[in-house]
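# Sequence plus predicted model, see below.
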Amino acid sequence: MYEQWIAMEQFYYGYFAWGLLVVIILSILLVSCLYYVNLLIPKIILILTLIAFTIFGVGVVRGYSQYGDLIEQASKESAAIRNFKRTFFMIDMPYQAMEMKAYRDGYFDEGFEAVDFYEKMFVSEPVEYLGATQQGGYVFRIGGSEYVVSQAWVRFSDEVNQAVRIGTQYQVADPRFIELGFVEKSRVLLDEYIVPSQAENHMADKAGVTAAQLQARGIVKGWVVP
C-alpha cells in the first residue's frame, strides 16, 4: 500500500501536473501561430503538440486506471489525518496550527474511513454510573468529574457487569506513512455508554446531579464527543 501511494502521488502531483502544463503551453503557442501555419516553426509546434497530447493522454489513461481509487482517497484528505496538503508539482502546503487543532480535537472520522491504510480499533474504558436524572439524562463519573449524558448515548445491556464507554480509534497500519505527514493515530471518538441492565432504574442523588456538568461537544477526558 505504501509503495502504491508513493507511485500515485508521483503520477498525479508530478507527471500529470507537469504534463498538463506542457500541453497547455504548447497549445497556447500553437494558437498564436495559426496565422503562420505554412511556416516551418508553426509546423514543428503542431507536431510537438500532437506528440505531447498523445503521450500525455496515454499516460493519464494508464495512470487513472491504475491509481484512480487512490487519487479519490487522496482528494478526501484533511488536517484531521495529515500535516499538509500535497498539491500539483509535489508542493506541500502545511495546514495552519489552528486548523489542525480544530480537526484533531473534533469528531472527524471521514478522513480516516476514506483511506485504506488506517486500522479501525474499538476502545473500552470503565466509567462509574451514578444514575438517571429527573429530566431523562444519565450521570457518569469519568476521571473524577461528573457529566450528564443524554439518552442518545446510553444503552443498557446484560452483556456488561460494569458501566463502560465505547469509542473508535484509528491507527496507521504502516508507520512509513508517518514520514509522509500522516498522523499516527486519532483521538478516541465516542460511540456510546453501556450500562448494566440491573442499574436501569437507579436514580442519581441530587448532589451528584447538581455537581455534574452537561457532556457537550468537544473533549471529555481525552475522548471526542460529537
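All right, it came through fine.

# use CA for all of it now, contacts and neighbours both
Noted.

# The helix or strand where residue 29 lies - contacts with which helices or strands?
Residue 29 is part of helix 17-32, with elements assigned from DSSP states H and E. Packed against helix 17-32 by the contact rule (3 or more Cα pairs under 8 Å, 6 or more residues apart in numbering; DSSP states H and E) you find helix 40-74.

# just checking, what packs against the helix it packs on?
Using 3+ Cα pairs under 8 Å, 6+ apart: helix 40-74 touches helix 2-9, helix 17-32.

# can you tell which of those helices is closest to residue 98?
Among the helices and strands packed on helix 40-74, the nearest to residue 98 by Cα to Cα is helix 2-9 (26.4 Å).

# buried set for the helix holding residue 29?
Neighbour counts over helix 17-32 (16 or more other Cα atoms under 10 Å) mark 17-20, 22-23, 26-27, 30 as buried.

# any idea how far the nearest residue to residue 71 once chain neighbours are set aside is from residue 118?
Distances taken as Cα to Cα, 6 or more residues apart in numbering place residue 8 nearest to residue 71, at 7.0 Å, with adjacent residues excluded. Per Cα to Cα, to the nearest Å, residue 8 is found 18 Å from residue 118.

# Touching, residue 53 and residue 23? I think so.
Yes - using Cα atoms under 8 Å, residue 53 is in contact with residue 23, at 6.4 Å.

# so which helix or strand takes in residue 208?
Counting by DSSP H and E, residue 208 is found in helix 206-211.

# Report the next helix or strand after that helix in sequence order.
Next along from helix 206-211, by DSSP H and E: strand 213-214.

# by contact count, what packs against that following strand?
Counting contacts by 3+ Cα pairs under 8 Å, 6+ apart, strand 213-214 is packed against strand 145-149.

# ok, 10 Å please
Other helices and strands packing on strand 213-214, by 3 or more Cα pairs under 10 Å, 6 or more residues apart in numbering; DSSP states H and E, are strand 138-142, strand 145-149.

# next up, a second structure to put side by side with the first:
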Amino acid sequence: MKMAAAGFVAILAICLALAPSFSYAYDDAPLQDFCVAVPDASAAVFVNGKICKNPKQVTSDDFVGTGFNIPVDTNNSLGSAFKLVDVNVVPGLNTLGLSLLRVDFAPGGVIPPHTHPRATEAVVVIEGTIYAGFVTSNPADNTKNRLYAKILKPGDIFVFPIGLVHFLRNVGKTKAMGIVAFNSQNPGTITIANAVFGTEPLISPEVLTKSFQLDKKVIESLQSKF
C-alpha cells in the first residue's frame, strides 16, 4: 500500500513538473532584454527563432519598421491583401512573441477561413466595416460547432482564440483596413481551402468525396482551383 502511494506521489510530481510545458502554447519568455535577429539562412545550426546579434552591435534601427502606413494592393481574386511586420522586417522582434499585420480590403474583400496554430490574434478595425468571426472546436456532445461573429466598425477590436478557424470580410461599400497583432513571432497560417484542396500531391478525391459528401467531379473542380 505504501509503495502504491509512493508511486502515485512520484507520478503526480512528474505531471506537475511537466504541466507548464503542456499549458504554455505561446512563445517562451525571453531570458534577456532583447535578442535582435541576424540573417541566418546559411547558418549551420537551426534554432527555434533567430540567432541573436551581439548586443554591442545592436542599434535603434533594429527596432524600427517603416511603410506600415502604405495601403496594400487588393486587386486579386480575394479582394484583400496584407503587409506583415515580423522578425524579418524588424529584427528586434526576435524572441519577444509578437508580430503584426496590416490588412487591406476592397469592397466585398475577404480573408478566407484559416487558423493560426501558434498564436491568438486580435484585430483592430481602422477603416470601413468588417464582418469577423471564429468557430469553436468540435463539441464533445456531437452538437454543431458554434460561430461567434460580429460586424465591426472603426475602433472595434475582435479576438480570435489560438488555433480556431476564423475569417474576415469587408461588408461595407468602401475600402476597409485593420491592424492585426499576434502573440507569436511566427504564428503560422493554415488556410482551410488550400490545405484541403491545394496540397502537393493532392489528397485522394475518394477521401474528400466521402468527407464532404460531394460528387467526385465537384471535388476535382475544387482541386483545380487551388
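Arrived safely, thanks for sending. The structure displayed is predicted, hence computed values, not measured ones.

# Would you pull the TM-score for this pair?
The TM-score (TM-score structural alignment, normalised by the length of structure 1) is 0.19; 80 aligned residues with a Cα RMSD of 6.2 Å.

# What residues of the helix holding residue 208 of structure 1 count as buried?
Buried residues in helix 206-211 of structure 1 (16+ other Cα under 10 Å): 208-209.

# That helix - contacts with which helices or strands?
Applying 3+ Cα pairs under 10 Å, 6+ apart, one finds that helix 206-211 of structure 1 contacts strand 128-132, strand 138-142, strand 145-149.

# Recalculate using a threshold of 6 Å.
Judged by 3 or more Cα pairs under 6 Å, 6 or more residues apart in numbering; DSSP states H and E, helix 206-211 of structure 1 is in contact with no other helix or strand.

# okay, the buried residues of helix 17-32 of structure 1 in JSON lines with distance to residue 157 of structure 1 next?
JSON lines is the format used below for these (distance: Cα to Cα, whole Å):
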{"residue": "17", "distance to residue 157 of structure 1": "55"}
{"residue": "18", "distance to residue 157 of structure 1": "58"}
{"residue": "19", "distance to residue 157 of structure 1": "59"}
{"residue": "20", "distance to residue 157 of structure 1": "59"}
{"residue": "22", "distance to residue 157 of structure 1": "64"}
{"residue": "23", "distance to residue 157 of structure 1": "64"}
{"residue": "26", "distance to residue 157 of structure 1": "68"}
{"residue": "27", "distance to residue 157 of structure 1": "68"}
{"residue": "30", "distance to residue 157 of structure 1": "73"}
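
# Out of those, which is nearest to residue 112 of structure 1?
residue 17 (26.2 Å).

# now the angle between strand 138-142 and the host helix or strand of residue 189 of structure 1, please.
Using DSSP H and E, residue 189 of structure 1 sits within strand 188-196. Here the directions of strand 188-196 of structure 1 and strand 138-142 differ by 120 degrees (axes from the mean of the first three to the mean of the last three Cα atoms, to 10 degrees).

# Next, the angle from strand 188-196 of structure 1 to strand 128-132.
70 degrees.

# For strand 188-196 of structure 1, name the packing helices and strands.
Right, strand 188-196 of structure 1 is packed against strand 154-157, strand 164-172, strand 223-225 by 3+ Cα pairs under 6 Å, 6+ apart.

# can we see that at 10 Å?
strand 118-126, strand 128-132, strand 154-157, strand 164-172, strand 218-220, strand 223-225.

# which one of these lies closest to residue 208 of structure 1?
Nearest to residue 208 of structure 1, of all these, is strand 128-132, at 7.5 Å by Cα to Cα.

# what helices or strands is that closest one leaning on?
strand 138-142, strand 145-149, strand 164-172, strand 188-196, helix 206-211.

# Mind putting the ones you listed into CSV with distance to residue 220 of structure 1?
Converted to CSV, those look like this (distance: least, Cα to Cα, whole Å):
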stretch, distance to residue 220 of structure 1
strand 138-142, 8
strand 145-149, 9
strand 164-172, 11
strand 188-196, 9
helix 206-211, 16
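
# Next, count neighbours for the nearest residue to residue 160 of structure 2 once chain neighbours are set aside.
Nearest residue to residue 160 of structure 2 in three dimensions, chain neighbours excluded: residue 121, at 5.1 Å (Cα to Cα, 6+ apart). Residue 121 of structure 2: 23 surrounding residues under other Cα atoms under 10 Å.

# Now do residue 169 of structure 2 against residue 102 of structure 2, distance only.
Using Cα to Cα, one obtains 14 Å as the distance from residue 169 of structure 2 to residue 102 of structure 2.

# and the helix holding residue 29 of structure 1 with helix 40-74, angle?
150 degrees.

# that older thread, quick one: which of the helices and strands packed on strand 188-196 of structure 1 is nearest residue 42 of structure 1?
strand 118-126 (51.9 Å).

# what angle separates that closest one from strand 164-172?
160 degrees.

# Follow the chain on from the strand or helix carrying residue 134 of structure 2 and name the next helix or strand.
Per DSSP H and E: residue 134 of structure 2 is located in strand 130-135. Sequence-wise, the next helix or strand downstream of strand 130-135 of structure 2 (DSSP H and E) is strand 147-152.

# tell me what that following strand is packed against?
Strand 147-152 of structure 2 packs on strand 121-127, strand 130-135, strand 157-160, strand 165-170, going by 3+ Cα pairs under 10 Å, 6+ apart.

# neighbours around residue 102 of structure 1, how many?
14.

# which residues does residue 124 of structure 1 contact?
164-168, 188, 190, 192-194 (Cα atoms under 10 Å, 6 or more residues apart in numbering).

# Surely residue 208 of structure 1 is in contact with residue 131?
Yes - contact criterion Cα atoms under 10 Å: residue 208 of structure 1 and residue 131 qualify, at 9.1 Å.
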